[in-house]
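> Kindly return the folded structure for what I paste below:
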Amino acid sequence: MEDILDFSLRIKDLSARSRHASLHALTEEATKTAVLLPMIQALGFDVFNLEEVTPEYIADVGIKKGEKIDFAIKIDKKIAILIEAKPISVSLGTAQYSQLYRYFGVASARLAILTNGREVWFFSDIDEKNKMDKRPFFMFDLQSYDEHQVLELARFQKSSFAMDSILEAASNLKFVKSAATFLKKQLSTPDDDFVRYVGKQIYDGTLTKSVIEQLRPAISSALDELIRNRIQDKLNVTFGQEATQAEQQAEKKAVDEIKTSDIDTTAEETFAFLVVKAIGSKVLPVERITIRDAKSYCSIFVDDNNRKPVCRFYFNSKTTKHIGLFDEQKIETRHHIAEPADIYKFAKEIEQTLSGYS
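Here you go, the predicted model:
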């Protein structure tokens, strides 16, 4: 596989193109030129070689003649990937991609891509061979992604393309996604079957309906605590000797950002900053989340921009601590916390604020 850092830089450039296209690309053709062709190039394919990248690919389906798919990518002279594009103004959640679905059954491709220049959806035939799955096994947002997603995207590079390993990963991703969807639902509102299953492990009596209702909030709280502790453990590793070189560099960068201020930023404020970064990593690249200390509070911004506030830490009092959260109108509301780790309780609000700056 090509150096992942070089690939990450190419995706970062592609992200900038996608953001620009969101403002200026009004048609499907403009989206193809501004984002899709550079994306194919970023994956290592020669867009000027018709034997490798075929635009307007024709694959007659039954009585449907002359319909065209936007691009067909060939590897070893065999069609490996079909690509259908939509204008960047169109949400893929509502887009029709019946053409891609029909062609998948008659072409030799095992992979299909649907994109609007921002979202990139990857399909295969995991459920039924030679029939494109109705749901993508992997979705990549060019304007909001993390390092793990970049590693997954790197699998599709020409230099490391291996269909068997991609399909195996696709199957794993599908099951992981399905499991994550199920667990996410249980986190917010555990259903009776889930509560009954856990209840059998912790309750000796008969699981009546009233007992299940008593156990439900306790199990929900336990799940919250497990997730909070898991993230806490990961942060502790970052502070400890077991940190990887990449983690050590990330920690050093965070500390360097804090040291740029003449004001003494406390260890608690430093830790709270890293907590917000950990929460925000699902929404924005962590380097966009910045800190600026002041005498009475410590501020967290996106892009170090006063117009993009995320939250404030009020840790100067010896007896009480507060976190200030901002709504869509940038109106601040303070909440009492016992310790910086309690910031995880407001993860949803912080993610929502960060999403407004993506």
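
> only C-alpha atoms for contact and neighbour calcs from this point on.
OK.

> Do a quick rundown of the strands in the stretch 1-150 of the chain.
Secondary structure of the stretch 1-150 of the chain, counting by DSSP state E, counting those that start in this stretch: strands at 53-58, 68-75, 78-85, 111-115, 119-123, 138-141.

> Adding mean neighbour count and distance to Glu247 as columns, could you present the ones you listed in a markdown table?
Below are those laid out as a markdown table (neighbours: other Cα atoms under 10 Å; distance: least, Cα to Cα, whole Å):
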| stretch | mean neighbour count | distance to Glu247 |
| --- | --- | --- |
| strand 53-58 | 18 | 39 |
| strand 68-75 | 20 | 37 |
| strand 78-85 | 21 | 35 |
| strand 111-115 | 22 | 33 |
| strand 119-123 | 21 | 28 |
| strand 138-141 | 18 | 24 |
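
> Let's have those strands in JSON lines, adding distance to Phe301.
JSON lines is the format used below for the strands of the stretch 1-150 of the chain (distance: least, Cα to Cα, whole Å):
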{"stretch": "strand 53-58", "distance to Phe301": "42"}
{"stretch": "strand 68-75", "distance to Phe301": "41"}
{"stretch": "strand 78-85", "distance to Phe301": "35"}
{"stretch": "strand 111-115", "distance to Phe301": "31"}
{"stretch": "strand 119-123", "distance to Phe301": "26"}
{"stretch": "strand 138-141", "distance to Phe301": "22"}
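
> I'd like the structure of this one too, to check against the first:
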Amino acid sequence: MENDLKLKLEQLHQRVDALKEQINTEEATKNAFVMPFIQAIGYDIFNPTEVIPECICDIGTKKGEKIDYVIKKDGEPVLIIECKHWKEQADAHNSQLHRYFHVSKSRFGVLTNGLVYNFYADLERPNIMDDKPFFTLELANLKDSSIKLLEKFTKQGYDFTGILDSAEDLKYIKAIRNEFEKELQEPSDELVKLLVNRFFEKPLTASRLASFKEYARRALSNAINESINSRLKSALNINEKNPSKSEPPEVTSVDGNMESPKFITTEEEAEGAQIIKAILREVVPASSIAFRDTQSYFGILLDDNNRKPLARLHFNFTKKYLELFHNGKDSGEKKLLNSLDEIYQYRSELLTTVANYRQKGGPEELSNEKENSA
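Alright, predicted model coming up:
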């Protein structure tokens, strides 16, 4: 079921991406993007007892107020949806949804622009919608964990208790992570005192506290960087024959202290690089394939040589591209990727790129390559 839902969402993303520039109104956004989403999670958009559009909901003295969609299961409302034009932010107009939520029997609300879906609950106060969503689904950045949670909202897999449990987990994990990120940037007096009092027995004066705050910032940054480097080594298999070629460089300050990295290799970049590596190992040994991450792309090189790019992954934007160099040009040819599996479609181009470099290298390089492969 998860794979089926993922396929539907990927197809919907392609539709949204292709049509959005022609969608000029909120109503068109609802019809072209949001209704197909409701259909994708299993509800019959043509059944007025299951999907109720423009549902009248009186709010106090305001009569005739309408919710864009009310989704019902077994006659009970399970989800209310408020829609905005796709060019508007999906988190900028939650006051209206907040009012609807208060008079609805549903425990979950969605605010969407057709591209991003923000899911809300009432975890803090019963029947009053939380100010922040506990779950956000982006069609342009589908994650397996997001799809797994969305399954609990589908008609077939609706799981009220499971959603509430997940909502609470996500809400507080996100809150703790936000606080942790703040501490990484600027450690608070409370955190510094908590850590320092465990090993420093002298009085903590104001000047010493200021010094220890800087020490704490550097220490936390060091720990994060070392964790990142360790995970990348494992993900990219750089502990093979020549690990030094692919090891990501550490970012240091002038005085040699570690600072936060300017870029971090994502899981998708690591997985895409591994797919390309698996293809290229048909003709070259693993030690000849190097990885380099930059702020604008993730590069795959032959012999760790900048003049021999094999491919580049442009995954830092909404659309993901694979850049190929099979034509022997300095600038590559970009191919749109809807999924990482599509990289396999360019196997012949990747192998052609290697062949072009080897032909330029001459018989001696080819001979050395055969010896290394052996």
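
> List the TM-score for the superposed pair.
The TM-score (TM-score structural alignment, normalised by the length of the first structure) is 0.71; 288 aligned residues with a Cα RMSD of 3.2 Å.

> which residues sit in contact with Lys200 of the first structure?
By Cα atoms under 8 Å, 6 or more residues apart in numbering, the contact set of Lys200 of the first structure is Leu207.

> Please tell me how far the residue positioned nearest the centre of the second structure sits from Glu268 of the second structure.
What sits nearest the mean C-alpha location of the second structure, by Cα atoms, centre = their mean, is Asn141, with 5.1 Å. Using Cα to Cα, to the nearest Å, one gets 10 Å for the distance from Asn141 of the second structure to Glu268 of the second structure.

> Leu191 of the second structure now?
34 Å.

> what does Val78 of the second structure give?
Val78 of the second structure is 33 Å from Glu268 of the second structure, by Cα to Cα.

> repeat for Asn222 of the second structure
Asn222 of the second structure is 24 Å from Glu268 of the second structure, by Cα to Cα.

> all strands in the stretch 251-358 of the first structure, in order from the N-terminus.
Going by DSSP E, counting those that start in this stretch, the stretch 251-358 of the first structure shows strands at 289-293, 298-302, 309-314, 321-326, 332-337.

> Leaving out the residues flanking it, which one is nearest to the aligned partner of Val106 of the first structure in the second structure?
In the second structure, Val106 of the first structure lines up with Val103, judged by TM-score structural alignment. Nearest non-adjacent residue to Val103 of the second structure, counting by Cα to Cα, 6 or more residues apart in numbering: Ile59, 6.9 Å away.

> Could you tell me how many residues sit around the residue mapped onto that neighbour from the first structure?
Aligning on TM-score structural alignment places Ile59 of the second structure opposite Val61 in the first structure. Neighbour count of Val61 of the first structure, defined by other Cα atoms under 10 Å: 16.

> Next up, the contacts around Val61 of the first structure.
102-103, 106.

> quick one: which of the residues you listed is nearest Leu50 of the first structure?
Nearest to Leu50 of the first structure out of those is Tyr103 (Cα to Cα; 19.2 Å).

> Ile300 of the second structure -> the first structure?
In the first structure, Ile300 of the second structure lands on Ile291 (TM-score structural alignment).

> Might one say that that match is in contact with Phe301?
Yes. Assessed by Cα atoms under 8 Å, Ile291 of the first structure is found in contact with Phe301 at 6.3 Å.
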